[in-house]
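J.: next comes the sequence, and after it the predicted model I'd like to discuss.
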Amino acid sequence: MEAAADLDLGAVRAFVAVTEDRYFSEAAARLGISQQAVSKRIAKLESDLGVRLFFRSRNGADLTEDGRTFLHHARALVGIADQALDVLRGRRRSLRVDVLDTRLRSIDLLRAFHETVEDVDIEVITSNGLRSARGALADGSIDAAFARVTGTLEEDLLYVPAYLEPVHLLVGRDHPLAGLREVEVERLSGSTVWMPGNVPDSEWAEFYRFLGAAFDIPIDTSGPDFGWEYFVEQIGSGERIGFVGERLRVPWHPRTVQIPVVGPVPVYPCWLLSHRQNHHPVLARLIRFIVDDFRPFDPRSQWLPDPDRAALAVDLGNPVDHEGGCRTDWGA
């Protein structure tokens, strides 16, 4: 049994153009290619189909009987392809970005970026961090994600450092530390910090586990986690203390105080992840914006877990390539 030929869509499109324009030269002008290229595409299509599609006359190229039979199907093929492209282009009008939580600094960066571009919609997605972002980036349901990178990522996932978030202490107004302008991290040694939102096996729970181990600060992850309002209310009404990010939009509460942690300043690292095969037209601009905005790690005054320090110590160079991705060795 003879195998079916795989049709070249470019050749089919050339066939339809010649049919409508009657001349190879005019079809070439419409397609933006040379007349020779049109002739080669038609010759290949005729070879693949095993029939002659045109014969030349003084009035240009006329269809053979086989050509007339194929024309309806050719137009249908081109139409379906154009519809598919329109659907994908329509979906790509919005840049879909996973930010984990809309109270985080990631949102501030996205808002600042949005002010630099025109006619671009950004769709904010929230999930459960790196664990879900990896799959969502691979299947194209999101275009980018903000997350702390841990472990070994798939080789098609690309990432650039987005920001280093200083850690602050949240305490009630009656707590002994409430009157301080800043608190040295070593002074927290032995003090239990309550963080019910630290989901087991999440990248942020790992970060605070590293921080607790480095400075002898027990991390209490007992719940339940009823959200930020409940967390702040509990801090303000009792002896509990908690860690929050400097730029986190903590719900206001009259009984809480937010104090910078220093000596050194623990900083939470966040990266912008994307997929090598994602060619959203705005993605490269977002990556460049994040790269330009990033402020490097200062080992003299800041603290990071060893794995994060190692990632940031890589010679990064220029991560953005010509196709909107970034170098695979960025943060490797």
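T.: Cool, the structure landed. Residues are numbered from 1 along each chain as shown.

J.: contacts and neighbour counts: CA atoms only from here.
T.: Fine.

J.: what about the longest strand seen in the chain, distance to the chain center?
T.: Using DSSP state E, we find that the single longest strand of the chain is strand 157-172. Computed by Cα atoms, centre = their mean, to the nearest Å, the chain-centroid distance of strand 157-172 equals 17 Å.

J.: then this one, side by side with the first:
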Amino acid sequence: MDTEAVRSFVRAAESGQFQHAADELGVTQQAVSKRIAALERELEVRLFTRTARGVELTLDGQVFLPHARSIVADVERAVAAVRPGSRALRIDVLGFRSGQAIVLHDYWRSHPEIDLDVVTLKAGDPQVAVAAVRAGDVDASFRSVTDPATLPPDVEVIHVLDFPLELLVGPRHPLASARTLTPARLRRHRIWVPGIAPRSEWAEFYDQLATAFDLRIDGAGPNFGVEALLDALAESADVATLVGSRDRLVWPASHGLRRIPIANPTIAYPQSLILPRTNPHPRLRAIIDYFGSLAPLPEPAWLPSWATPRTSSGNVGGRR
């Protein structure tokens, strides 16, 4: 089995686009298509179906994906075992459009010589990320464990940056014309965050946020992805959602969506890294320092109770 074809399959499955997979792998879209077609012929199944927005996994593709990830990881570990010091720094992000991925990409653009492998574990439970760090599958993960007592002794979580949140609404929403909003003005408005994963850090974040400001946060319904959420906001006169100020979101001009900053206090989502307590990847320190060098939150600001001080800047977590 061609391991580059398997790698192309994994990247296409994670990004939902052959072109995005090609960009990450440094090859053409045609090369990715040919690799995956050859893999489908060898397996005698279809792995993807094409949609208006890219590609989606078939049932066979969903079954094959975890095995494919294991194949890629095993091959990379084998190569690293015979080339000491050459292994790429592998970091897990929540999504390739997330603010953490955008900042990481900004860092890489300034340091293109760094061999960086960005992946997404697609798991809500932070203990999955902890296990991946302990196993060496990733060097660090942009996740948080909100209860440090549950961490194994060989893993730590450090707070590296805070992302202000913005309200995202359609053009007919009653708050659409606002230039800024206070948390108090969000009361009684439905804030829809579909598919909040149980035991995830963001489930606890939204619980604390709703309690602190008496907000109506609705996590009902399946999560069909960001495009479906943007479509729903554009069509609705009473639904809003929260997004990070650095999240990269693109929608058709006809949607007319508005991103509105929240202030007095700023509502912020803390970004943390899970990493080994001893002998972390030598390239990781520079990335942590870069995140810590970015602009601090505007004051006053609110953070959940489990946010700890930022490593480089000294900002203090918790409500302020």
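T.: Structure's in. What do you need? Remember, it's a predicted structure, so these values are computed and weren't measured experimentally.

J.: could you get me the TM-score between them?
T.: Superposed pair, TM-score by TM-score structural alignment, normalised by the length of structure 2: 0.65. Supporting alignment: 232 aligned residues with a Cα RMSD of 2.7 Å.

J.: so the helix or strand that the longest strand of structure 1 is followed by matches what in structure 2?
T.: With elements assigned by DSSP states H and E, the helix or strand that comes after strand 157-172 of structure 1 is strand 183-184. Mapped onto structure 2 using TM-score structural alignment, strand 183-184 of structure 1 spans residues 181-182.

J.: which residue numbers in structure 2 go with the longest strand of structure 1?
T.: Counting by TM-score structural alignment, strand 157-172 of structure 1 corresponds to 155-170 in structure 2.

J.: how about the strands in structure 1?
T.: 54-57, 60-63, 94-98, 121-125, 144-147, 157-172, 183-184, 193-194, 219-220, 242-245, 256-262, 265-275, 302-303.

J.: which one of these lies closest to Ser47 of structure 1?
T.: Nearest to Ser47 of structure 1, of all these, is strand 54-57, at 12.6 Å by Cα to Cα.

J.: could you say what helices and strands that closest one packs with?
T.: For strand 54-57 of structure 1, the contact count by 3 or more Cα pairs under 8 Å, 6 or more residues apart in numbering; DSSP states H and E identifies strand 60-63 as packing neighbours.

J.: so which bits of the strand it packs on are buried?
T.: Ala61, Asp62, Leu63 (16 or more other Cα atoms under 10 Å).

J.: who does it touch, helix- and strand-wise?
T.: With 3+ Cα pairs under 8 Å, 6+ apart as the test, strand 60-63 of structure 1 has helix 9-21, strand 54-57 packed against it.

J.: out of these, the one nearest Val87 of structure 1 is which?
T.: helix 9-21 (17.9 Å).

J.: show me how far that closest one is from its chain's centre.
T.: 38 Å.

J.: can you tell me which residues contact the residue nearest to the spatial centre of structure 2?
T.: A centroid search over structure 2 (Cα atoms, centre = their mean) returns Leu94, at 1.9 Å, as the residue closest to the centre. Leu94 of structure 2 is in contact with Gln100, Ala101, Thr120, Leu121, Lys122, Phe142, Arg143, counting by Cα atoms under 8 Å, 6 or more residues apart in numbering.

J.: gap between the first one and Val145 of structure 2?
T.: What it means is Gln100 of structure 2. To Val145 of structure 2, Gln100 of structure 2 is 17 Å away according to Cα to Cα, to the nearest Å.

J.: if we can go back for a sec, pipe the buried residues of strand 60-63 of structure 1 into TSV and attach distance to Pro254 of structure 1 per row.
T.: Shown next, in TSV, are these (distance: Cα to Cα, whole Å):
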residue	distance to Pro254 of structure 1
Ala61	82
Asp62	83
Leu63	82
